[in-house]
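Participant: All I have is the shape, not the residue letters:
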């Protein structure tokens, strides 16, 4: 059994980290699976516990900029971004100093991803451990990311020392990843820090989300392998398509369905073969609840189809749709009903 650490147990959790064990930690985005980034054996356990491909690089979580200075070459763009957005949901890819991090952390690349999370308990944990922590999402690889301690335990109980409990995360989708090791900085994964916010600090950036080839090592998580997918098939539903969903469900009374939709639509789906999960009334609500809803509905083995709402790809909507499209394999309602 993995332990549920409280805020009062941070020293105990840090001791486990120092001993080479794995401890999941909270951030403002999702829960991360922490291990000493300087301990190769501990980092290898992260890949084993998650079932994660070994060429998928890990984000290094730090308590301060000084730690990054010891490990990487920081350019002007990176310093400006750190000053503006750290601590916060922005991961920055930088060239590392020779020998500073093992290839198991970087995926064999000469760059590494760094983040200073906006969570006091985790910052205290990093400081108490005295080492930076690798921190991929604390879930089985490919499944929806964990936004609650119970999500972590569902996937990893018995495989890790424990989870530092800070309740539900605030944002619900992983950090924005920007590569500033290239001539023109590029967004590799959208998140809560938007393109517009970044460009207001460092000027124009690339936003075309580079597609990783079969034999290419990704520079950031979430670029190459299947992510965020429940066992049920997810279909994306436009704001004007919920009547079609209701009609489809009425035609299939012997099937069980999961509905993730705005709160205001719940009264439209009170059929006995529907499990409803309210997504709130805004893109902020929907992003916060996306992974929780996917996990909750997927816990019902009778549900084979989950319907989830589309949002316009603007601001946080870009990050939300990035995760939802990967969860759904880019399957929209039209792929089911037409």
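Facilitator: Sure, I can see it. In this text the structure is predicted, and so the values were computed from the model without any measurement.

Participant: From now on I want contacts and neighbour counts done on CA atoms only, so please keep to that.
Facilitator: OK.

Participant: Measure how buried residue 67 is and give me the count.
Facilitator: Neighbourhood size, residue 67 [other Cα atoms under 10 Å]: 14.

Participant: Would you state the helices of the stretch 201-338 of the chain in chain order?
Facilitator: With DSSP state H, counting those that start in this stretch, the ranges of helices along the stretch 201-338 of the chain come out as 242-251, 283-298, 316-328, 334-337.

Participant: nearest to residue 170, of those?
Facilitator: Comparing those by their distance to residue 170 (Cα to Cα), the top pick is helix 283-298, with 6.7 Å.

Participant: can you list contacts of the closest one?
Facilitator: With Cα atoms under 8 Å, 6 or more residues apart in numbering as the test, helix 283-298 has contacts from 144-148, 151, 169-173, 228, 230-232, 258, 260, 275, 277, 279-280, 303, 306, 311, 316-317, 320, 324.

Participant: Report the buried residues of it.
Facilitator: Neighbour-count burial for helix 283-298 flags 283-295, 297-298 (criterion: 16 or more other Cα atoms under 10 Å).

Participant: What is the nearest of those to residue 5?
Facilitator: Proximity to residue 5 was ranked across these by Cα to Cα; first place goes to residue 292, at 21.1 Å.

Participant: For the residue most central in space within the chain, give me its contacts.
Facilitator: Nearest residue to the geometric centre of the chain (Cα atoms, centre = their mean): residue 174, 3.4 Å. By Cα under 8 Å, 6+ apart, the residues touching residue 174 are 29, 30, 89, 191, 192.

Participant: Please compare the first structure with the one that follows:
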């Protein structure tokens, strides 16, 4: 059931129901992070592997100490600058974080979303004794993330309706790709998943270089080689290809002309627009029952790197 009623969503989540919620990045399938039965249903609804850790969403930075035992000063500086916003911090877990939430790891991932509806929801939940919600993307595991309530309904509507759960409609998500995940267990930040908060942002805020460490890092959401995938095959155009299947989809920045015979799925004018329209474009290709979607990846660092991370996994 799709609703605009935040109070109804608060009641549902506090009573052990699931509720898909809007964030500035993508829609998340929320459950009380301390309700093991509700958390188990998140895994069931998404058909998500049980060892895949979840991100705990809280109302403010002041709530993080409930979940993470300690953070280095650079991480405190980073969260003070970015939160609420599209940043997830991974740190040593407290006893509050269950194995089902952490994927049986010693760390837990936490973030403070900036979407005004998510903020209001989390504050009301906190007042009702709910210390945080898990909220992985509200879609079938490995599929394209949802950036609207309609996307959630298309993927999970049958399951949610069958169990009396909710979808809280907050319009289209602003950013359009998942949060940056940063490991905060050492003297330097390690980016575990790129997003709208870039390595350059992190260095500018903290004065600390981002580490390139790739060993002994925890598992996080969205790190599998194949992920974010539509039913259509995603083909990345990285050279001067001139031969394409007819009646296939096409996605590129607006200044790139559409090859003859292809169906333009979006015309993003900026990198920010590209991120915002990425998942809805891939879903549009599936709605049109296209077999192939050709994509010209944007060049550059920062948000372009996050977009290309998603595209490479979608095309894997």
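Facilitator: Sure thing, it's come through. The structure presented is a predicted model; accordingly, all values stated were derived computationally and were not measured.

Participant: quick revisit: Throw the helices of the stretch 201-338 of structure 1 into JSON lines and include distance to residue 220 of structure 1, thanks.
Facilitator: Shown next, in JSON lines, are these (distance: least, Cα to Cα, whole Å):
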{"stretch": "helix 242-251", "distance to residue 220 of structure 1": "35"}
{"stretch": "helix 283-298", "distance to residue 220 of structure 1": "20"}
{"stretch": "helix 316-328", "distance to residue 220 of structure 1": "15"}
{"stretch": "helix 334-337", "distance to residue 220 of structure 1": "30"}
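
Participant: coming back round to it: now, of the contacts of residue 174 of structure 1, which are buried?
Facilitator: Here, 16+ other Cα under 10 Å leaves 29, 30, 89, 191, 192 buried among the contacts of residue 174 of structure 1.

Participant: Residue in structure 2 paired with residue 105 of structure 1?
Facilitator: Using TM-score structural alignment as the criterion, residue 105 of structure 1 maps onto residue 101 of structure 2.

Participant: Skip ahead from the helix or strand hosting its match and say which helix or strand is next.
Facilitator: Assessed by DSSP states H and E, residue 101 of structure 2 sits inside helix 99-102. On the C-terminal side of helix 99-102 of structure 2, the nearest following helix or strand under DSSP H and E is strand 107-111.

Participant: In the very next helix or strand once past that following strand, which residues are buried?
Facilitator: Going down the chain from strand 107-111 of structure 2, the next helix or strand is helix 116-127, by DSSP H and E. By neighbour count with 16+ other Cα under 10 Å, helix 116-127 of structure 2 contains the buried residues 117, 118, 119, 120, 121, 122, 123, 124, 125, 126.

Participant: List of residues touching helix 116-127 of structure 2?
Facilitator: Residues outside helix 116-127 of structure 2 that contact it (Cα under 8 Å, 6+ apart) are 6-7, 9-10, 13-14, 21-23, 57-59, 113, 131-132, 170.

Participant: Buried members of these into PyMOL, please.
Facilitator: With 16+ other Cα under 10 Å as the burial test, the buried ones among the contacts of helix 116-127 of structure 2 are selected in PyMOL as follows:
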select buried, resi 6+9+10+13+14+21+22+23+57+58+59+113+131+132+170
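
Participant: between the contacts of helix 116-127 of structure 2, which is nearest residue 78 of structure 2?
Facilitator: residue 113 (14.5 Å).

Participant: Under the alignment, what does the closest one map to in structure 1?
Facilitator: Checking TM-score structural alignment: residue 113 of structure 2 goes with residue 117.

Participant: What of residue 188 of structure 2?
Facilitator: Under TM-score structural alignment, residue 188 of structure 2 pairs with residue 184 in structure 1.

Participant: For structure 1, which segments count as strands?
Facilitator: Remark: strands assigned in structure 1 by DSSP state E are 3-5, 23-25, 32-36, 59-61, 90-95, 111-115, 133-134, 162-164, 176-179, 186-189, 233-237, 256-261, 274-278, 303-309.

Participant: Take those strands and lay them out in TSV including distance to residue 250 of structure 1.
Facilitator: Output for those, formatted as TSV (distance: least, Cα to Cα, whole Å):
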stretch	distance to residue 250 of structure 1
strand 3-5	43
strand 23-25	42
strand 32-36	40
strand 59-61	45
strand 90-95	44
strand 111-115	47
strand 133-134	47
strand 162-164	42
strand 176-179	40
strand 186-189	38
strand 233-237	17
strand 256-261	11
strand 274-278	10
strand 303-309	14
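
Participant: How much space separates the residue lying farthest from the centre of structure 1 from residue 271 of structure 1?
Facilitator: No residue in structure 1 has its C-alpha farther from the mean C-alpha position than residue 251, which lies at 35.8 Å (Cα atoms, centre = their mean). In this view, residue 251 of structure 1 and residue 271 of structure 1 are 12 Å apart by Cα to Cα, to the nearest Å.

Participant: again, but for residue 244 of structure 1
Facilitator: 15 Å.

Participant: And for residue 125 of structure 1?
Facilitator: From residue 125 of structure 1 across to residue 271 of structure 1, the span is 46 Å (Cα to Cα).

Participant: Repeat that for residue 20 of structure 1.
Facilitator: 50 Å.

Participant: neighbour count winner among the two?
Facilitator: residue 20 (19 against 15).

Participant: what's the counterpart of residue 318 of structure 1 in structure 2?
Facilitator: Alignment note (TM-score structural alignment): residue 318 of structure 1 maps to residue 305 of structure 2.

Participant: so what's the closest residue to its match other than its chain neighbours up against?
Facilitator: The shortest distance from residue 305 of structure 2 to any non-neighbouring residue, by Cα to Cα, 6 or more residues apart in numbering, is to residue 194 (7.0 Å). Listed by Cα under 8 Å, 6+ apart, the contact set of residue 194 of structure 2 reads 179, 180, 181, 303, 305, 306, 309.

Participant: quick check, nearest of these to residue 237 of structure 2?
Facilitator: Of the contacts of residue 194 of structure 2, the one sitting nearest to residue 237 of structure 2 (Cα to Cα) turns out to be residue 309, at 14.6 Å.

Participant: and the closest one, what is it in contact with?
Facilitator: So, once contact is read as Cα under 8 Å, 6+ apart, residue 309 of structure 2 ends up touching residue 194.

Participant: about what we covered before: narrow the contacts of helix 116-127 of structure 2 to those in helices?
Facilitator: 6, 7, 9, 10, 13, 14 (DSSP state H).

Participant: Make JSON lines out of the residues you listed and add distance to residue 82 of structure 2.
Facilitator: Formatted as JSON lines, those follow (distance: Cα to Cα, whole Å):
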{"residue": "6", "distance to residue 82 of structure 2": "25"}
{"residue": "7", "distance to residue 82 of structure 2": "27"}
{"residue": "9", "distance to residue 82 of structure 2": "26"}
{"residue": "10", "distance to residue 82 of structure 2": "26"}
{"residue": "13", "distance to residue 82 of structure 2": "27"}
{"residue": "14", "distance to residue 82 of structure 2": "28"}
